[in-house]
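Engineer: model this:
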Amino acid sequence: MGKTYTIRSNRLTAIWDPDGARLRSLSLDGGPNMVLDVDDAVSGRLRDAYAGTIVGPLANRVRGGTVPLNGATYQMPCNEDGITALHSGPHGLDRATWTVAAQDRSALHFTHQLPDGYGGLPGHRDIDLWCDVMNDTLTLRITLTTDAPTPVSIAHHPYWRVTPDHLLQINAAHYLTTDDTNLPTGQIAPVADTPFDHRMPRAIDTATDHNFCIATARRDRPHAVAMLITRDHILHIASTEPGLQAYSGAFLPDIPATNVAPLAGIALEPQGWPDAVNNPEFPSVICTPDHPYSQTTEYKVQSAT
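Structural biologist: Here you go, the predicted model:
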């Protein structure tokens, strides 16, 4: 493990790694790590599953990696058999070494720059990530400014440790159906009478890797998005983002002698709706010089005991 940075409140301790602006550990009152993590010297396979990183600048899947914008088409590098660009392909923010701009006891400020054309997308982009802990809440604030219109949907990608008796609530009445490549079909479907109805707490279905439609536009302040209940802790997620990608972790690697295995953790990623650049009816993810990108996501943690 390389150099890490620790921030603390009176209750929370968070450990960050500049490699991918990666959350390596989050613990409450000195308890166990609530996110899956493995030292890369043991195995890099969890790292390759985006564990704890910031993903983007265009999170989730983009069909063919193609981005139509203002009469032009931009090509992102694909990293799923040439079919999709997942989390902006092989050179996304998760693979960047972020700069630590400032740190104090309870807060950490990362920065990163993307030059015009990097990752196949237009605009010189300046990204700031502020992480702070206060009492029982970890807050992430992410901003991006650009000198040209460009698509932006950034997400934080931790895998939250779960127990077999976990319960997940998601404040969404609709979700996006997907095809056999896990891309949205364009249909916005009711969750009612499906395995994806989490309006009341229930265990996540192992086939879940879907966007839940939280809102039709980014909000000015965080709203309650999801609640995860495990044997050890209760996690409340609030965000400004209009979507939540929930992934059961069914294809997580099995790493012996660690707590990492399929279904050992689930990803809950506030973000824009996936492949919005190719679905005009989805909430827009286009950022312009006059309308910078800004996201706030809050993780409030309680002990379950």
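
Engineer: rest of the way, CA atoms for contacts and neighbours
Structural biologist: OK.

Engineer: just checking, residue 90 is part of a helix?
Structural biologist: Yes: counting by DSSP: H, G, I helix; E, B strand; the rest coil, residue 90 is located in a helix.

Engineer: packing partners for the helix or strand that contains residue 211?
Structural biologist: Per DSSP states H and E: residue 211 is located in strand 209-213. The contact analysis (3 or more C-alpha pairs under 8 Å, 6 or more residues apart in numbering; DSSP states H and E) places strand 209-213 against strand 174-178, strand 243-247.

Engineer: buried stuff in stretch 29-46?
Structural biologist: Within stretch 29-46, the residues that count as buried by 16 or more other C-alpha atoms under 10 Å are 33-38, 46.

Engineer: so which of the helices and strands packed on strand 209-213 is the most packed in?
Structural biologist: A comparison of these by mean neighbour count, using mean count of other C-alpha atoms under 10 Å, puts strand 243-247 on top with a mean of 24.

Engineer: and it, how far from the chain's centre?
Structural biologist: Relative to the chain's own centre, strand 243-247 is displaced by 8 Å; criterion: C-alpha atoms, centre = their mean, to the nearest Å.

Engineer: which residues touch residue 299?
Structural biologist: 137-139, 235-238 (C-alpha atoms under 8 Å, 6 or more residues apart in numbering).

Engineer: what do you get if the cut-off is 6 Å, keeping everything else the same?
Structural biologist: 137-138, 236-237 (C-alpha atoms under 6 Å, 6 or more residues apart in numbering).

Engineer: in TSV: those, plus secondary structure, neighbour count and distance to residue 8.
Structural biologist: Supplementary listing: those in TSV, determined by DSSP: H, G, I helix; E, B strand; the rest coil; neighbours: other C-alpha atoms under 10 Å; distance: C-alpha to C-alpha, whole Å:
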residue	secondary structure	neighbour count	distance to residue 8
137	strand	20	11
138	strand	23	10
236	strand	18	19
237	strand	23	19
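
Engineer: and of those, the nearest to residue 178?
Structural biologist: residue 237 (24.1 Å; C-alpha to C-alpha).

Engineer: hmm, the closest one is touching residue 226, no?
Structural biologist: Yes: Residue 237 is in contact with residue 226 according to C-alpha atoms under 6 Å; the separation is 5.2 Å.

Engineer: before we compare anything, build this one as well:
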Amino acid sequence: MKIIDKVVGNYDGKSVIEYSLTNDSGMNVSCLNYGCVITKIIVPDRQGNFENVVLGFEEFDDYPDLSPYFGAVVGRVAGRINGARFELDGKEYQLAENESPNHLHGGRKGFNSVVWKVEKIEKEDAVGLQFFYHSPDGEEGYPGNLDTCVTYLLNNKNELVITYEGKTDHKTLVNLTNHSYFNLSGNLKRDITEHILQLESDRFLELGEDLIPTGKMIGTKNTPFDFQNGRRIMAGVNSEHPQNLLAGNGYDHPFVFTKKGENQVVLSDEESGRTLMVTTDQPCVVVYTSNQLEGPFSIYGVRARKYLGVCLETQGLPDAIHHPEFPSVILNPDDVYCSTTTYRFFANTLGD
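Structural biologist: Down below sits the predicted model:
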């Protein structure tokens, strides 16, 4: 187990450092102190070939200007907040309208675009990093001083365990996630339309024209949104379902887990043999199939295009503050925000 670090740039007068975590079997996770961005995850395929399975950039300077949240921790609140405003205890708060007229992923300068303090973790069977950020009262319009700690821990089971913790001095909103785009083909050899997704959900949130939940939950049975027994992502790309069309021919939807407690999401690529098993204590996962991923830039040498990656954003339900029937994302001063998501990678041999 080892950690290597190097300076890769500068942002807001602070050094940007890339940390490379490697376990005893050769799995590697690289990440930045800027936005806690995961730049690479390198794991073997069924032939033992080690390749990168997430989207990112070769150069740090591309992240502030071009990144659609590649690999970042987003917050204070992941997803969209309708009208960029909310009410707490009779007081209305106006947030940054960075996707006018709405608020997206924490605002113009969310957690994804600040430099975090870092402490290394070195154990016998795991290496990792603890990231710390103090979000001052009023930042992006949110009330309360919020102290956040995010931990990335890589162990010898080829698991990356991400833990989020937050403490506030005033009632506020917190809903954190990691926004990595996964592509298990390795080094972006193919898009993700043939990937098979399986998840424990029989309902998803209906989206309005602005991609914000309407509050209505739709059953997945007999629709392209039923992943309980596994199905290819292509099903949503080719679908005529109004919700698939609304999202840009694919998925950008919160799937509500069937049961409370620990739930699993499994993503697999038959050709490479790679499988990613995501285990979380969060109530939902937002599945985004990069339907809007287009632009005049390249991702590790591959031109940006739709369906190059799939995000599996484990989190609370988006826009929960406007839907009292959703699990609350309000954090009180006497409480601690805490959630854990584990990403386990393995490769199936032929015939498995």
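
Engineer: could you get me the TM-score between them?
Structural biologist: Overlay of the two chains. TM-score (TM-score structural alignment, normalised by the length of the first structure): 0.92; 300 aligned residues with a C-alpha RMSD of 1.9 Å.

Engineer: hmm, back to that, let me know the closest of the contacts of residue 299 of the first structure to residue 95 of the first structure.
Structural biologist: Among the contacts of residue 299 of the first structure, and counting by C-alpha to C-alpha, the member closest to residue 95 of the first structure is residue 138, at 22.8 Å.

Engineer: give me the spatial nearest neighbour of the aligned partner of the closest one in the second structure, chain neighbours excluded.
Structural biologist: Counting by TM-score structural alignment, residue 138 of the first structure corresponds to residue 160 in the second structure. Take residue 160 of the second structure and drop its neighbours on the chain: the residue closest to it by C-alpha to C-alpha, 6 or more residues apart in numbering is residue 154, 4.6 Å away.

Engineer: check the mean deviation of the helix or strand encompassing that neighbour from the first structure.
Structural biologist: Counting by DSSP H and E, the element that carries residue 154 of the second structure is strand 146-155. The superposed strand 146-155 of the second structure is, by mean C-alpha distance after the TM-score superposition for the first structure, a mean 0.7 Å from where its aligned residues fall in the first structure.

Engineer: name the helices or strands packed onto that strand?
Structural biologist: strand 126-135, strand 159-168 (3 or more C-alpha pairs under 6 Å, 6 or more residues apart in numbering; DSSP states H and E).

Engineer: compute the inter-axis angle for that strand and strand 126-135.
Structural biologist: 170 degrees (axes from the mean of the first three to the mean of the last three C-alpha atoms, to 10 degrees).

Engineer: residues in contact with residue 22 of the first structure?
Structural biologist: 16, 52-53.

Engineer: so which of the residues you listed sit within strands?
Structural biologist: Judged by DSSP state E, the contacts of residue 22 of the first structure include 16, 53 as members of strands.

Engineer: just name the closest of the contacts of residue 22 of the first structure to residue 168 of the first structure, please.
Structural biologist: Distances from residue 168 of the first structure to these, taken by C-alpha to C-alpha, are shortest for residue 52, at 19.3 Å.

Engineer: now the counterpart of residue 211 of the first structure in the second structure. Nearest residue, chain neighbours left out?
Structural biologist: With TM-score structural alignment defining the correspondence, residue 211 of the first structure maps onto residue 254 in the second structure. Nearest residue to residue 254 of the second structure, sequence neighbours excluded (C-alpha to C-alpha, 6+ apart): residue 286, at 4.1 Å.

Engineer: right, and the one you found touches residue 257 too?
Structural biologist: No: look at residue 286 of the second structure against residue 257 with C-alpha under 6 Å: they stay out of range, at 10.7 Å.

Engineer: burial of residue 209 of the second structure, as a residue count?
Structural biologist: As a burial measure, residue 209 of the second structure scores 10 neighbours (other C-alpha atoms under 10 Å).

Engineer: that one -> the first structure?
Structural biologist: In the first structure, residue 209 of the second structure lands on residue 180 (TM-score structural alignment).

Engineer: distance of its match from residue 204 of the first structure?
Structural biologist: With distances taken as C-alpha to C-alpha, to the nearest Å, residue 180 of the first structure is found 20 Å from residue 204 of the first structure.

Engineer: next one: residue 251 of the first structure
Structural biologist: From residue 251 of the first structure to residue 204 of the first structure the distance is 14 Å (C-alpha to C-alpha).

Engineer: same question for residue 157 of the first structure.
Structural biologist: 17 Å.

Engineer: kindly report the same for residue 182 of the first structure.
Structural biologist: 17 Å.

Engineer: higher neighbour count, these two?
Structural biologist: Between residue 182 of the first structure and residue 204, residue 204 has the larger neighbour count (other C-alpha under 10 Å), namely 23 against 14.

Engineer: dump the residue contacts of that one.
Structural biologist: Counted by C-alpha under 6 Å, 6+ apart, residue 204 of the first structure has zero contacts.

Engineer: check which helix or strand covers it.
Structural biologist: Using DSSP H and E, no helix or strand contains residue 204 of the first structure.

Engineer: spatially nearest residue to residue 256 of the second structure (excluding sequence neighbours)?
Structural biologist: residue 284 is the one closest to residue 256 of the second structure (C-alpha to C-alpha, 6+ apart), at 4.5 Å.

Engineer: need the counterpart of that neighbour in the first structure.
Structural biologist: Using TM-score structural alignment, residue 284 of the second structure sits opposite residue 243 in the first structure.

Engineer: thought residue 42 was touching residue 51 of the second structure, still the case?
Structural biologist: Yes: using C-alpha under 6 Å, residue 51 of the second structure is in contact with residue 42, at 5.0 Å.

Engineer: so residue 13 of the first structure touches residue 27, yeah?
Structural biologist: Yes: using C-alpha under 6 Å, residue 13 of the first structure is in contact with residue 27, at 5.4 Å.

Engineer: look up the closest residue to residue 297 of the first structure, ignoring the ones flanking it.
Structural biologist: Per C-alpha to C-alpha, 6+ apart, closest to residue 297 of the first structure is residue 239, 4.2 Å.
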